[in-house]
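*Asks:* After the sequence you'll find the predicted model.
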Amino acid sequence: MAVAVSRRISPVFLGIAAATAAAGWAVWSRAGGGIGLAVAVFLFVTGAWVVSLCLHEYAHARTALHCGDRSVAAKGYLTLNPLRYTHAVLSVLLPVLFLVTGGIGLPGGAVFVERHRIRGRWRHSLVSAAGPLTNALFALVCTAPFWLGALDGVPPGFRFALAFTALLQVTAAALNALPVPGLDGYGVVEPWLSERARRRVEPFAPYGLLAVFVLLLAPEVNGVFFGLVDGVLGALGVTGAESSCGRDLYRFWRETDPACAFLSGVTG
C-alpha cells in the first residue's frame, strides 16, 4: 500500500493540469476577449510549462527507479508533486521566473538521485538524458497540429500559444542538453570522464545554469541560439511569426504587435 501511495499522482499536479486545461479552453473560446484573452494565454502557457517541468523531473526519477535507485519512490518524486522536489525553487520557481522575465525555457534543478545505487555508465547517462528527452517529446506533442496539417478550425490565439509553448520546450531541451556542469547534458557525459576531470569540474556545477543565462543575454549568442531554435520549429511546421506572436501575447503587460493582437482577437 505504501508503494502505491508513493507512486500515486498528486492532487497538486492534477490541480495544475486542470487549471492549465481551463486556461487552454479560455484561449480556444476567446473567453473575455481583449486583455482577458492575453491573460488566458499567460496562464495557459505558464501552466503548461509547470506541467512540463513536473514531467521532466518525473522522467529523471522514473528512469532512476528502473536503473536501480528505489529511493525516489519514498521521496515522492513519482507523484509528480513539485512540492516534493529537493529544490522546488530551482526546479519550478526559477524556471518560471526565467520564462516571465525573459520569455525563454531555461531548465531548473533536478531531483536528487542516489547515484551510488545505479550501476553502469550507460544507466547513469540515461537517467540524465531522460529529462531533455521529455521536453523534446512535449515539443512534438505541442507541434503535432502543425506538422500534421491539422490547424483548420484552430483559433489563432490558441495556435500562437501552442507555438510559444513548443518554443519553450525546444529551448529547454537544447539548453539542458548542453555539456555544462549542473545541466543534464553534463550528467550524460560525466560517467565517461576520468575521476580527475570530474573533480576539476565539480566546483563549477552550481554556476553552470547561471553562466548559460548570462551568455544568452549577449545579442550574438542569443541570435545564433534562437536561429537554431527557429530552424527546429520550422522543421516541425511552426513559423517564427507564430511563436513570436505567442510570446507577444504571453507578455501581456508589454505592447503587443498590432498584427498579432488583431489576428488573435486581443483587439478589434
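*Replies:* That came in fine, so what should we check first? Residues are numbered from 1 along each chain as shown.
*Asks:* For the rest of this, base every contact and every neighbour count on C-alpha atoms.
*Replies:* Fine.
*Asks:* Look at Ala205 and tell me its secondary structure.
*Replies:* Judged by DSSP: H, G, I helix; E, B strand; the rest coil, the three-state class of Ala205 is helix.
*Asks:* quick one, what contacts it?
*Replies:* By Cα atoms under 8 Å, 6 or more residues apart in numbering, the residues touching Ala205 are 180-182.
*Asks:* same question, His87
*Replies:* Contacts for His87 were tallied using Cα under 8 Å, 6+ apart; they are 109-111.
*Asks:* Quick one: list the elements packing against the helix or strand Gly227 falls within.
*Replies:* Assigned by DSSP states H and E, Gly227 belongs to helix 219-235. Helix 219-235 is packed against helix 156-176, helix 208-216, helix 240-250, with contacts defined by 3 or more Cα pairs under 8 Å, 6 or more residues apart in numbering; DSSP states H and E.
*Asks:* deepest of those, which one?
*Replies:* Highest mean neighbour count among the helices and strands packed on helix 219-235 (mean count of other Cα atoms under 10 Å): helix 156-176, with a mean of 27.
*Asks:* any idea how far Leu233 lies from Phe158?
*Replies:* The gap separating Leu233 from Phe158 is 17 Å, by Cα to Cα, to the nearest Å.
*Asks:* buried stuff in the helix or strand encompassing Trp25?
*Replies:* Element membership for Trp25, per DSSP H and E: helix 11-28. Neighbour counts over helix 11-28 (16 or more other Cα atoms under 10 Å) mark 13, 16-17, 19-28 as buried.
*Asks:* so which of the helices and strands packed on helix 219-235 comes closest to Val51?
*Replies:* helix 156-176 (11.3 Å; Cα to Cα).
*Asks:* which secondary structure elements does the closest one contact?
*Replies:* Applying 3+ Cα pairs under 8 Å, 6+ apart, one finds that helix 156-176 makes contact with helix 11-28, helix 34-67, helix 121-147, helix 219-235, helix 240-250, helix 258-264.
*Asks:* Comparison target below:
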Amino acid sequence: MSTAATRHSDRRISPVFVGILAVAAVTGWATWTGLSEQPGLAVFLFVTASWIVSLCLHEYAHARTALHSGDFTIGAKGYLTLNPLKYTHALLSIVLPVLFMIMGGIGLPGGAVFVERGHIRGRWKHSAISAAGPLANVLFAVLCTVPFWLGALDDMPRTFRYAVAFLALLQITAAILNLLPVPGLDGYGVVEPWLSHNARRQMEPFAPFGLLFVFAVLWIPSVNNAFFDMVYGLLNGLGIDDFSTSCGYDLFRFWRDSDPQCVVTQ
C-alpha cells in the first residue's frame, strides 16, 4: 500500500529523536577526538544514545512493515515519528535496557508497537512485521562492524573502536534474544501465525513473562557462557576481537576503575 493513508504530521521525525541523535553525534565526536577529559563518560553517553537510536529504528521497522501490510492506524499512534516515548513506557523502553547494559553487557529488547492485527491478511505479513525489528538490529550491527572487517582500524581511534565494538555486541545480543521463539518476543511473533488456534491460546498467557524467563535462564552460568560464546564467535567472524568489546564495556562503566590496558591517551 501507499503511505498516503497517513498524514504528513504522522510521519514527521520527532524532535526527541533528533535530540537523541544529536547527543550520539556529539559524544561520538568527543570519543573519536579524545577531547573529553572523561573518555569513559563520553563512551557511556555515545553508546547509550546510539542504543536508543537503534531501539527507535527497531520499532520503526515494525511499524513501517505493519503500515505497508495493511494497518492504517500505525501513523496516528506516532510510531512513524521515531519518538521512543511513543513506543511504550519509558521505564521499559529506556531505563531497564540501560540497567541491563550496565549489569551484564546485554542488549535488552525494549519498546513495543501495538499492531492492529485484524487489519492484516496473510500469515507471511504477520511474520514479516515481527521479523522487521530484529533485522534492524542485525543491520545496525553490520554497520558497526564494517570498519573492522574492512581493515580500517588504523584510521580509527582506539577509544572509539572500543565503544563501537561494545555497541555491536549490544546489537547482536538484542537480535539473538529478540529472535528466540519465546512468547512475548519477536521470534515467537514470527512463528505464531503458523501455529494452530489452540496452540496460540495456550501460549498467550505466557507472553508477559517471556522476557523475564529468558533473562532468568541467562543467569544460569552454563547457559550464559554458551550464549556469550556464540555472541563473541559472531563478533570474531565480523572482525571484532574480544579485547575491543571487553574494553568497550569497561569504558562504558566509567564509574568503575578501568583496566589499565583499556585506558587510551589520544
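*Replies:* Great, that's in hand. The shown structure was predicted, so the numbers you read here are calculated from the model rather than taken from an experiment.
*Asks:* Adding distance to Ala173 of the first structure, write the helices and strands packed on helix 156-176 of the first structure out as JSON lines.
*Replies:* Shown next, in JSON lines, are these (distance: least, Cα to Cα, whole Å):
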{"stretch": "helix 11-28", "distance to Ala173 of the first structure": "21"}
{"stretch": "helix 34-67", "distance to Ala173 of the first structure": "10"}
{"stretch": "helix 121-147", "distance to Ala173 of the first structure": "4"}
{"stretch": "helix 219-235", "distance to Ala173 of the first structure": "10"}
{"stretch": "helix 240-250", "distance to Ala173 of the first structure": "17"}
{"stretch": "helix 258-264", "distance to Ala173 of the first structure": "27"}
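*Asks:* What distance do you get for the counterpart of Gly122 of the second structure in the first structure to Cys67 of the first structure?
*Replies:* The equivalent of Gly122 of the second structure in the first structure is Gly120 (alignment by TM-score structural alignment). Separation of Gly120 of the first structure from Cys67 of the first structure (Cα to Cα) stands at 9 Å.
*Asks:* just Glu255 of the first structure next, same as before
*Replies:* Glu255 of the first structure is 49 Å from Cys67 of the first structure, by Cα to Cα.
*Asks:* Isn't Met185 of the first structure up against Ala172?
*Replies:* Met isn't right for residue 185 of the first structure; it's Gly. No - Gly185 of the first structure is beyond contact range of Ala172, at 11.5 Å (criterion: Cα atoms under 8 Å).
*Asks:* gap between the closest residue to Ile118 of the first structure other than its chain neighbours and Ile9 of the first structure?
*Replies:* Excluding the flanking residues, the one nearest Ile118 of the first structure by Cα to Cα, 6 or more residues apart in numbering is Gly68, at 5.0 Å. Taking Cα to Cα as the measure, Gly68 of the first structure falls 21 Å from Ile9 of the first structure.
*Asks:* Then Ala23 of the first structure?
*Replies:* From Ala23 of the first structure to Ile9 of the first structure the distance is 21 Å (Cα to Cα).
*Asks:* repeat for Ala48 of the first structure
*Replies:* Counting by Cα to Cα, the gap from Ala48 of the first structure to Ile9 of the first structure is 17 Å.
*Asks:* for Ile118 of the first structure, what are its contacts?
*Replies:* Per Cα under 8 Å, 6+ apart, neighbours of Ile118 of the first structure: 64, 67-69, 124.
*Asks:* Where in the second structure does the helix or strand that Arg196 of the first structure is a member of align, residue-wise?
*Replies:* Using DSSP H and E, Arg196 of the first structure sits in helix 195-201. Helix 195-201 of the first structure corresponds to residues 197-203 in the second structure, going by TM-score structural alignment.
*Asks:* how much does the matching stretch stray from the first structure?
*Replies:* Superposed on the first structure, stretch 197-203 of the second structure shows a mean distance to its aligned partners of 0.6 Å (mean Cα distance after the TM-score superposition for the first structure).
*Asks:* quick one: that stretch to chain centroid distance?
*Replies:* Relative to its chain's centre, stretch 197-203 of the second structure lies at 29 Å (Cα atoms, centre = their mean, to the nearest Å).
*Asks:* Give me the residues contacting that stretch.
*Replies:* Outside stretch 197-203 of the second structure, the residues that touch it by Cα under 8 Å, 6+ apart are 183, 192.
*Asks:* Can you give me the buried ones in it?
*Replies:* Under 16+ other Cα under 10 Å, stretch 197-203 of the second structure has no buried positions.
*Asks:* Around Leu153 of the second structure, how many other residues sit close by?
*Replies:* For Leu153 of the second structure, the neighbour count with other Cα atoms under 10 Å is 12.
*Asks:* and it, what pairs with it in the first structure?
*Replies:* When the first structure is aligned by TM-score structural alignment, the residue opposite Leu153 of the second structure is Leu151.
*Asks:* Touching, that match and Pro145? I think so.
*Replies:* Yes - here Leu151 of the first structure reaches Pro145: they are 5.7 Å apart, a contact under Cα under 8 Å.
*Asks:* re the thing from before, could you say which one of the helices and strands packed on helix 219-235 of the first structure comes nearest to Trp192 of the first structure?
*Replies:* For those, distance to Trp192 of the first structure was read as Cα to Cα. The smallest value, 18.2 Å, belongs to helix 156-176.
*Asks:* Just name whatever secondary elements the next helix or strand after the closest one is in contact with.
*Replies:* Following helix 156-176 of the first structure in sequence order, the next helix or strand is helix 184-189 (DSSP H and E). With contacts taken as 3+ Cα pairs under 8 Å, 6+ apart, helix 184-189 of the first structure sits against helix 121-147.
*Asks:* The helix it packs on vs the second structure, mean deviation?
*Replies:* Mean deviation for helix 121-147 of the first structure: 0.3 Å (mean Cα distance after the TM-score superposition for the first structure).
*Asks:* For that helix, what is the distance to the chain centroid?
*Replies:* The chain centroid and the centroid of helix 121-147 of the first structure are separated by 10 Å under Cα atoms, centre = their mean.
*Asks:* Many thanks, have a good one.
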